[in-house]
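Peer 1: no letters, just coordinates:
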């Protein structure tokens, strides 16, 4: 069976920045074991698997090197880019994905690709002891949604200088930990907030740019800054900018993508 695999950098318009995802469009449905094996071989934060549906939409599943996840933004962005770039969808045709988090959409706009995702607001909670010790700081705020913890710290400098204990962080009972602060330089770069995101429990110590994390970050900073439209920067080594607009229970996430590698898995 032929399996086409493309590696696409998401939330960037230049290669080797943003967050790389592998996008697979197999000729026939794969088993979960096969998808997990391919994702482990790719060894990227997520590998996306697409399967066409009769109505022109696609089934979409996401796997880290260790497990399947419920929601992934950058691999969805990469998947939509793949479909348009390879003529699977017309350039003006929206992409529709059936996922473990419901129906997700994407469309091409002037600024890039705009995705329609669920809002995942956090609720304030006590910080687990492992989280505090792993980060080595006292947070301003700790919240939790169905997937992750969100931790606000005192400054952008603190976000950028973090060196977590990943072994201890992996013991926190959550998919991941998002650390954020208000940006210190909005006047020059238009960035409202910065963040970093850690997912050691699913095999990704630090994710370069995490679309799904912004489903929590967008409503959080919308409330704090009283702005429906926001610009975030994820301050990993690769880095990436994310444009956000919150409308009710949806978050519209806009980014760009660029293909780095195209290949066929050997039979």
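Peer 2: Good, I have the coordinates. The structure presented is a predicted model; accordingly, all values stated were derived computationally and were not measured. Numbering: from 1, shown residues only.

Peer 1: make it CA atoms for all contacts and neighbour counts henceforth
Peer 2: OK.

Peer 1: show the contacting residues for the closest residue to residue 201 other than its chain neighbours.
Peer 2: Counting by CA to CA, 6 or more residues apart in numbering, residue 201 lies nearest to residue 170, which is 4.5 Å off, once chain neighbours are set aside. Applying CA atoms under 8 Å, 6 or more residues apart in numbering, we find residue 170 in contact with 199, 200, 201.

Peer 1: restricted to strands, list those residues.
Peer 2: Among the contacts of residue 170, the members falling in strands are residue 199 (criterion: DSSP state E).

Peer 1: want to try CSV for the contacts of residue 170, with distance to residue 75 and neighbour count as columns?
Peer 2: Output for these, formatted as CSV (distance: CA to CA, whole Å; neighbours: other CA atoms under 10 Å):
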residue, distance to residue 75, neighbour count
199, 15, 22
200, 18, 23
201, 19, 20
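
Peer 1: next up, a second structure to put side by side with the first:
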């Protein structure tokens, strides 16, 4: 059986930047095992699979090792394929996922994800977090799946000294590290060795925690952000009640077919 596949760089307007995701449109679901094998074969942070339904699209995300509950960049990549390659005529589409209904709106070439905010609280950092990140941890919070670590400056985030082996022992999906930005409102990096990703280039789902935190900290609901990975990424952000709007661009890198038994 031949299946179409697309490789999209998300949260960037330049190739070889942002966060690459694979997108596989389906007419009906494959087995979980097969989708996990495809994601492992792609060896990207996430592969998105979707099936069209009467109201929109059912959407699932797989890393090379697990299925995840929420992924921003692969959602943006899937929406890019639907709008730009499959020529969806509507300006807004709905995805139905393990995290509920998520909408994506296309406007002037920018794609806006509407996601639920994360609920987070002050946390005592586990010893492995203190050991692995050799910086002053100004503040530490725990959300639904991730720890949020606030550092003193953008330079501290950019030049972060960390031990990925020790970091991988922390019981969480991943670790968000953030600080106020110099030419944007805030910057971040995201580490998820527990999910098979040492450092994620641009993490939309992490911004469900970052946006409400920085909106309160900076007393503003409209924000700009950069993720300071090697590939880098730029996001426009908005806190909208108990939801966040995460806006970015995307570029198609590759399209082709895969063979599945």
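Peer 2: In hand now; what should we look at? Not measured: the values here are computed from a predicted model.

Peer 1: the residue nearest to residue 201 of the first structure pairs with which position in the second structure?
Peer 2: Superposed on the second structure with TM-score structural alignment, residue 170 of the first structure falls opposite residue 168.

Peer 1: ditto for residue 103 of the first structure
Peer 2: Counting by TM-score structural alignment, residue 103 of the first structure lines up with residue 101 in the second structure.

Peer 1: hmm, who's touching the host helix or strand of that match?
Peer 2: If you go by DSSP states H and E, residue 101 of the second structure is part of strand 100-107. For strand 100-107 of the second structure, contacts defined as CA under 8 Å, 6+ apart pick out 76, 79, 83, 91-96, 111-115.

Peer 1: in a markdown table: those, plus neighbour count, secondary structure and distance to residue 39 of the second structure.
Peer 2: Shown next, in a markdown table, are these (neighbours: other CA atoms under 10 Å; DSSP: H, G, I helix; E, B strand; the rest coil; distance: CA to CA, whole Å):
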| residue | neighbour count | secondary structure | distance to residue 39 of the second structure |
| --- | --- | --- | --- |
| 76 | 29 | helix | 17 |
| 79 | 28 | helix | 18 |
| 83 | 20 | helix | 23 |
| 91 | 11 | coil | 29 |
| 92 | 17 | strand | 27 |
| 93 | 18 | strand | 24 |
| 94 | 19 | strand | 23 |
| 95 | 24 | strand | 20 |
| 96 | 18 | strand | 20 |
| 111 | 25 | strand | 24 |
| 112 | 24 | strand | 25 |
| 113 | 26 | strand | 23 |
| 114 | 22 | strand | 25 |
| 115 | 24 | strand | 23 |
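
Peer 1: residue 157 of the second structure touches residue 182, doesn't it?
Peer 2: No. At 11.8 Å, residue 157 of the second structure and residue 182 do not qualify as touching, with contact defined as CA atoms under 8 Å.

Peer 1: those two: who's more crowded?
Peer 2: Each of residue 157 of the second structure and residue 182 has its neighbours counted (other CA atoms under 10 Å); residue 157 has more, 23 against 11.

Peer 1: the closest residue to residue 56 of the second structure other than its chain neighbours: what's it in contact with?
Peer 2: The spatially closest residue to residue 56 of the second structure, leaving aside those adjacent along the chain, is residue 94, at 5.0 Å (CA to CA, 6+ apart). By CA under 8 Å, 6+ apart, residue 94 of the second structure lies in contact with 55, 56, 57, 101, 102, 103, 104.

Peer 1: okay, residue 94 of the second structure and residue 41 of the second structure: tell me how far apart.
Peer 2: According to CA to CA, to the nearest Å, residue 94 of the second structure and residue 41 of the second structure sit 28 Å apart.

Peer 1: before we move on, what about residue 18 of the second structure?
Peer 2: From residue 18 of the second structure to residue 41 of the second structure the distance is 21 Å (CA to CA).

Peer 1: those two - which one has more neighbours?
Peer 2: The neighbour comparison of residue 18 of the second structure against residue 41 (other CA under 10 Å) goes to residue 18, with 29 against 10.

Peer 1: counterpart of the more buried one in the first structure?
Peer 2: Using TM-score structural alignment, residue 18 of the second structure pairs with residue 18 in the first structure.

Peer 1: before we move on, what about residue 257 of the second structure?
Peer 2: Using TM-score structural alignment, residue 257 of the second structure pairs with residue 264 in the first structure.

Peer 1: if we can go back for a sec, with distance to residue 229 of the first structure added, can I get the contacts of residue 170 of the first structure in TSV?
Peer 2: Converted to TSV, the contacts of residue 170 of the first structure look like this (distance: CA to CA, whole Å):
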residue	distance to residue 229 of the first structure
199	27
200	30
201	31
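
Peer 1: take the contacts of residue 170 of the first structure and map them onto the second structure. Which survive?
Peer 2: Retained in the second structure: 199, 200, 201, out of the contacts of residue 170 of the first structure (criterion both residues aligned by TM-score structural alignment, their matches' CA atoms under 8 Å).

Peer 1: check contacts around the second one.
Peer 2: By CA under 8 Å, 6+ apart, the contact set of residue 200 of the first structure is 166, 167, 169, 170, 176, 206.

Peer 1: just the buried ones from the contacts of residue 94 of the second structure, in ChimeraX syntax?
Peer 2: Those of the contacts of residue 94 of the second structure that count as buried under 16 or more other CA atoms under 10 Å are selected in ChimeraX with:
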select :56,57,101,102,103,104
